[in-house]
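*Asks:* Please work out how this folds:
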Amino acid sequence: MSPLDLTPQLQHWQQLLIGLLQQQDPDADGAHDLTHFHRVWAVARQILPHHPQADALVVLAACYLHDLVNLPKNHPDRAQASRQAAIKASQLLADAGFPADKLAAVVHAIEAHSFSANIPPQSDEARIVQDADRMDALGAIGLARMFYTSGRMGRQLAHPDNPSGDGRVLDDREYALDHIEVKLEKLPSMMQTEAGRAMAAERVARLHAFRQQFIEEWLAR
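*Replies:* Coordinates of the predicted model:
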């Protein structure tokens, strides 16, 4: 199924949302920059045709504004970041003239997108946004983001002698490669939409192939 066609209304709001983001304080986190929001929206556009009852404008707004408040993974208030982002997004959208009757739906989609917040999505829009955001943790770009984030947090690439984790407790707080098994390979089963699950399964297969090649090269001494 083809991605959702962009209506003039969606095109208008996409450009307006990009402008709103560019007016915010720049985020030094390259894993959550404007390109991330573009990719999340691109995935959402692929899922939306499978859910014609979903409000595409709500999904668009949540895709672009879900990380307005982005706290590091090891920050003590990490679980509150999506709620803070939702409040900030609601204020920005209201000031920009966003349809008032859609604000609550955007707020919920932003709150529920976060893995850390553990808020179950209650709407099709929230399910689509959550799947689209998590998709960016998978595949080739997901790998790049994984190592980028791990490097910023001072983690090692992999266990020096046992990168596969055989017979030891996996620890992605210490070794970046462990994150594939600890979290990423579980994401397909956690996707909220059927289309999301299919896309995630394809991307996880790429992670597994990379992991095997990485281990072989890591141990070739």
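*Asks:* C-alpha only now, for contacts and for neighbours.
*Replies:* Fine.
*Asks:* Hmm, residue 158 is touching residue 172, no?
*Replies:* No. Assessed by C-alpha atoms under 8 Å, residue 158 is found out of contact with residue 172, at 9.0 Å.
*Asks:* For those two, list the residues in contact with both.
*Replies:* Here residue 158 and residue 172 have residue 178 as joint contacts, going by C-alpha atoms under 8 Å, 6 or more residues apart in numbering.
*Asks:* where along this structure do the strands fall?
*Replies:* Applying DSSP state E to the chain gives no strands.
*Asks:* For it, just list every one of the helices.
*Replies:* 8-22, 34-47, 56-65, 81-95, 103-113, 124-135, 139-152, 178-182, 187-190, 194-218 (DSSP state H).
*Asks:* Taking helix 124-135 as reference, get the angle to the third one.
*Replies:* It refers to helix 56-65. 30 degrees (axes from the mean of the first three to the mean of the last three C-alpha atoms, to 10 degrees).
*Asks:* another one to check against the first:
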Amino acid sequence: MTDDLQHWQVRCQQLAAQEMDQDAAHDTSHLQRVWGNAQQLLQHYPQADALVVLAACYLHDVVNLPKSHPDRAQASRMAAERATALLLAQGFPAEKLEPVAHAIAAHSFSARITPATLEAQIVQDADRLDALGPVGLARMFHIGGQLGRTLAHATDPLATERTLDDQQFTLDHIAAKLLQLPPTMQTAAGRQEAERRAQWVADFRQAFVQQWNATPTAQAQG
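*Replies:* Presented below is the predicted three-dimensional model:
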């Protein structure tokens, strides 16, 4: 990592820690993982501006409204505005402020903003990757608990005879959203990693349901 990137990583980490109203699903560890995901993607796209990606990764949640908040869809736009002001005050390169703001605004699923730059595509993919895999599931159940959702439907956890409802049943979020993420990834490298992580999530869902329904395993039956 270049000296310039290291400098701004420290500054952006400090700004995020000062600004964020942290919870266990959206804390500085989440930001570090998103940047780690982005660094993996940047290896495939060296033409992308790493400084823009770094700043957007660390500041994308400086405004983070609860999922149940009526203005949730506006949170990423609000975060982009706040991040721009913070970076401007720190002397961040002026020509990179708008690309950072766009990447932050476009990262959110609920904002429905199409990422128009490679940097924004990488940031969106990097953030969505943190929703997949073991840590992603831990974050999912944490948020479900915060919102008072039931772990799973008592008798039909796979929603074979009902409509998925992840507003009421946390497990439903896997089929309703998480397993739908891989095709939405903006980069080929992001899609490949998302597919790998989604398979782990799908396997977990099956194992969860087997235990939820108290289904005897083959070994126990034997």
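*Asks:* Superposed, how do the two chains score by TM?
*Replies:* TM-score for the superposed chains, counting by TM-score structural alignment, normalised by the length of the first structure: 0.95, backed by 215 aligned residues with a C-alpha RMSD of 0.9 Å.
*Asks:* For residue 36 of the first structure, see how far away the residue most central in space within the first structure is.
*Replies:* Centrality entry for the first structure: nearest residue to the mean C-alpha point is residue 133, 2.6 Å, by C-alpha atoms, centre = their mean. Per C-alpha to C-alpha, to the nearest Å, residue 133 of the first structure is found 9 Å from residue 36 of the first structure.
*Asks:* Between the helices of the first structure, which one is closest to residue 165 of the first structure.
*Replies:* helix 178-182 (7.5 Å; C-alpha to C-alpha).
*Asks:* Mean deviation, that closest one versus the second structure?
*Replies:* Compared with the second structure after fitting, helix 178-182 of the first structure deviates on average by 0.4 Å (mean C-alpha distance after the TM-score superposition for the first structure).
*Asks:* Where in the second structure does that helix fall?
*Replies:* Aligned by TM-score structural alignment, helix 178-182 of the first structure corresponds to residues 172-176 of the second structure.
*Asks:* Figure out how far that stretch is from the centre of its chain.
*Replies:* 15 Å (C-alpha atoms, centre = their mean, to the nearest Å).
*Asks:* Could you list the buried residues of it?
*Replies:* 172, 173, 174, 175 (16 or more other C-alpha atoms under 10 Å).
*Asks:* same question, stretch 55-72 of the second structure
*Replies:* Here stretch 55-72 of the second structure shows 55, 56, 57, 58, 59, 60, 61, 62, 63, 64, 65, 72 as buried, counting by 16+ other C-alpha under 10 Å.
*Asks:* For the equivalent of the second one over in the first structure, list the residues it contacts.
*Replies:* It stands for residue 56 of the second structure. Mapped onto the first structure by TM-score structural alignment, residue 56 of the second structure lines up with residue 62. By C-alpha under 8 Å, 6+ apart, residue 62 of the first structure lies in contact with 106, 107, 109, 110, 129.
*Asks:* now do 10 Å
*Replies:* 17, 37, 40-41, 56, 85-86, 89-90, 103, 105-111, 113, 125-126, 128-130 (C-alpha atoms under 10 Å, 6 or more residues apart in numbering).
*Asks:* swap in residue 174 of the first structure?
*Replies:* Applying C-alpha under 10 Å, 6+ apart, the residues contacting residue 174 of the first structure are 150, 153, 154, 155, 156, 157, 158, 159.
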